[in-house]
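Visitor: I would like to see how this sequence folds:
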Amino acid sequence: MLKRIANLPTAVQHSLIYASAIALSKGLALIMVPVSTHFLTPEDYGRLDVLQTLADLLSIVIGMGLAETLFRFAGSADNEIEKRKASANIFGMAICLGTLALILGQLFAGPISRLLPGGIAELDTRLILASLSMVGTILIPLAWLRMSGMAWSYLIGTAGRVALQVAIAVPLLFMGFGVTGVLCATLASAILLCSWLIWKQLKDTGISFEFSRFKTYSIYGGPLIFVGISGFVLGSFDRWILADAVGTAEMAQYALAAKFGLITAVLIQPFDLWWHARRFSCLKEGDGKTRCAKIGSLGVVIAIIAALFIAAAGPTMVRLLTPSTYHESIAFIPWLAALAAVHNMTSTLAFGAMSENTTVRPAMIDGAAAIIALIAYLTLIPIFHAWGAIAATCLALGSRLAATYWVSQRSLKLPYQLRRLLFTGAIGVLCVSLISSAPLSWLVLLQNCGIIVGFIATATAAGLIPIPKKVLNMTAQLLNRS
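Guide: Below you'll find the predicted structure:
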């Protein structure tokens, strides 16, 4: 098996390894669902969710766009020495931010725990904040592994952390430590992974504290905090308004559909993990702009294919995994999968804007999109409920995609085949609307497979999916023989 993978093109090899890392991490995390729900009361599970939401928000601030900063400055370095120097300094910046986050987090853990809903214990707040302080210190070495093509090490790091977390959390839950046990497992696994990654990073690049560089990196990475917060608004805030407008029962249908729709992003992630780490270095190669445009266009097609797959498979997954009271969510899945694809396309086509020395313009675009979403949520959700949330998100993400493409092309003009991309995107929307959500049967399966294959054929005919030279040569030989 490993020999077969080694014979594949490097891009395919790394994408498969990243896909394995994601699959292992998600599979191991899935083990915790029945265990944690068995040992935690609903109130405890709710407290754990509150702390996780806090972690999601604060990780955006502490992370400070450091991974993208690494890709921008180390990836576009003129030589290997400068590449390693940039990486060493960004790693030093991550250490400084982590130390500051640890000190401030422990100082203000008491007030923060009292502000959180659900009666969160101060000890639990301290544990989650301590884990969060290592976000940047973990993020930078993992990004360096991706950028350096060390996909196997990345797999060991990401899947290994989840495995450690599960291995520690399960016995602690059995011993009755509850939420505190889960958080202790999170902290312990973070410390172990952080120690290993620090050792690897010091070995590869070392660490530097050239504070004159920190200003440049902050100008680039700082605005990405607002990008992350805007993403949080576009990704989660609609459920808060929906719960207030229609109650938690109807909101639960939408929330479940959103979870399945977001699997689209998981399917696209192997490509993103490979491409986002290498696009700046690819730009510096011969004919780099053309190659970047082709790979970016392929990323758009992959996003649409992932959305079509979830639109087809999601309804069956809901029917198999949930009771019939949740089956109303099926109607929302295709469109939420499509919106997840649009969100990903924006990240792919934002390369030009991300190639500048600052990320102010992407932050402004995302901030504007978040404002549009908030106004549309408040206007449409009370009237159209879940469909209003979908329409509002579509308006915000569509505007964001168009603005991002326009700004990116002004910053770095890449030779995208725009008409073909627009045509293929329109066909993708049509295919999503044609996907059947009916109970699984041979007819439904054939219909949905036919739609997906038809889209792939259309994208290939449009020249957006590259055909390997071996296939072309074999086809030419067969035609010559006939």
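
Visitor: only C-alpha atoms for contact and neighbour calcs from this point on.
Guide: OK.

Visitor: correct me, but residue 459 touches residue 422?
Guide: No: in this structure, residue 459 is not within contact of residue 422 by CA atoms under 8 Å, at 11.0 Å.

Visitor: Which one's more surrounded, these two?
Guide: Just comparing residue 459 and residue 422: by other CA atoms under 10 Å the higher neighbour count belongs to residue 459, 25 against 11.

Visitor: The structure of the following sequence is requested for comparison with the preceding one:
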Amino acid sequence: MNLELGRRNECTFNRTYLWHSLITSKLVGLLLQPWVTQWLGTTEYGRLDVLITLITCLSLIVTFGIPDALCRFAHDSAIKRNELLSGALGVLLLICGGSSLLFITNITTIQDWLPGSPPLFSLYCLVVNLCLNAVCTVPLTKLRLAHKPKQFVTALLLFSFSQAILIVLLAPRYGINGIMAAGLLANLFNLSTYPLIYLALALSFKTPNTLWTSNHPCRTIGFYDIRH
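Guide: Take a look at the predicted model:
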């Protein structure tokens, strides 16, 4: 009875902790909004909004529903979790590499096509940010599956606050390029906090022939998530 009550209390604490931390990370961006608007002006802020919309849409394509689908497969006792996560990381790296190459080779066309024609530097930062965001979803998913809410929340808050500080330092001088560079540097910092997780996943990685066999979950993981 005491054990069950302890688990319920721990679950309630974790949910409350996660809820408050997610609200805090969102509030950081919300509090910066008036200053960002003042630093950028109407035209630059419109370009920033275009870039945010673009990266939000592209991230849905690049991640391919893999993080959510991982949570469904990870509790299958017949599947080794580290092997599943390392396979997903390999798939994401493959998608990011192909998408980045396609984007960069047509970057001037994309710049002309986008409303306001955002600066090329911002578009290059967008590509890198897109890939880093996708790659970071795997260690974050690993922390969720390992029931480590404190580490998961710490990673989110470190990213939010580091990005906010960099925006305050760079945006007044460099405008939209400074904001995109701040996101890139914050993502690199976020990526550097998971070296042990990436090492474990690299050691668990299977060869391409094994990874793409018909019974390996990473072959159908994205399609499974879309169908369901």
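
Visitor: any chance you could map the helices in the stretch 151-300 of structure 1?
Guide: 151-174, 178-204, 211-221, 224-232, 238-246, 248-261, 263-283, 288-321 (DSSP state H, counting those that start in this stretch).

Visitor: quick one: stretch 449-458 of structure 1 aligns where in structure 2?
Guide: Following TM-score structural alignment, stretch 449-458 of structure 1 has no partner segment in structure 2.

Visitor: what sits up against that stretch?
Guide: With CA atoms under 8 Å, 6 or more residues apart in numbering as the test, stretch 449-458 of structure 1 has contacts from 305, 308-309, 424, 427-428, 431, 434-435.

Visitor: Structure 1: which residue goes with residue 58 of structure 2?
Guide: Under TM-score structural alignment, residue 58 of structure 2 pairs with residue 58 in structure 1.

Visitor: Now that match: closest residue in space, sequence neighbours ignored.
Guide: Closest residue in space to residue 58 of structure 1, ignoring its immediate chain neighbours: residue 132 at 7.5 Å, by CA to CA, 6 or more residues apart in numbering.

Visitor: That neighbour: neighbour count?
Guide: If we define neighbours as other CA under 10 Å, then residue 132 of structure 1 has 25 of them.

Visitor: And it, what's its match in structure 2?
Guide: In structure 2, residue 132 of structure 1 lands on residue 130 (TM-score structural alignment).

Visitor: what does residue 304 of structure 1 give?
Guide: Counting by TM-score structural alignment, residue 304 of structure 1 has no partner.

Visitor: Check residue 423 of structure 1 too.
Guide: In structure 2, no residue is equivalent to residue 423 of structure 1 according to TM-score structural alignment.

Visitor: Just the angle for the helix or strand residue 423 of structure 1 falls within relative to helix 288-321, thanks.
Guide: Using DSSP states H and E, residue 423 of structure 1 maps to helix 418-434. Here helix 418-434 of structure 1 runs at an angle of 0 degrees relative to helix 288-321 (axes from the mean of the first three to the mean of the last three CA atoms, to 10 degrees).

Visitor: ok so, going back, go ahead and confirm the residue nearest to residue 58 of structure 1 touches residue 53.
Guide: No: with contact defined as CA under 8 Å, residue 132 of structure 1 does not count as touching residue 53 (12.0 Å).

Visitor: that older thread, so for residue 18 of structure 1, which of the helices of the stretch 151-300 of structure 1 sits nearest?
Guide: Evaluated over the helices of the stretch 151-300 of structure 1, closeness to residue 18 of structure 1 peaks at helix 263-283, with 5.0 Å, by CA to CA.
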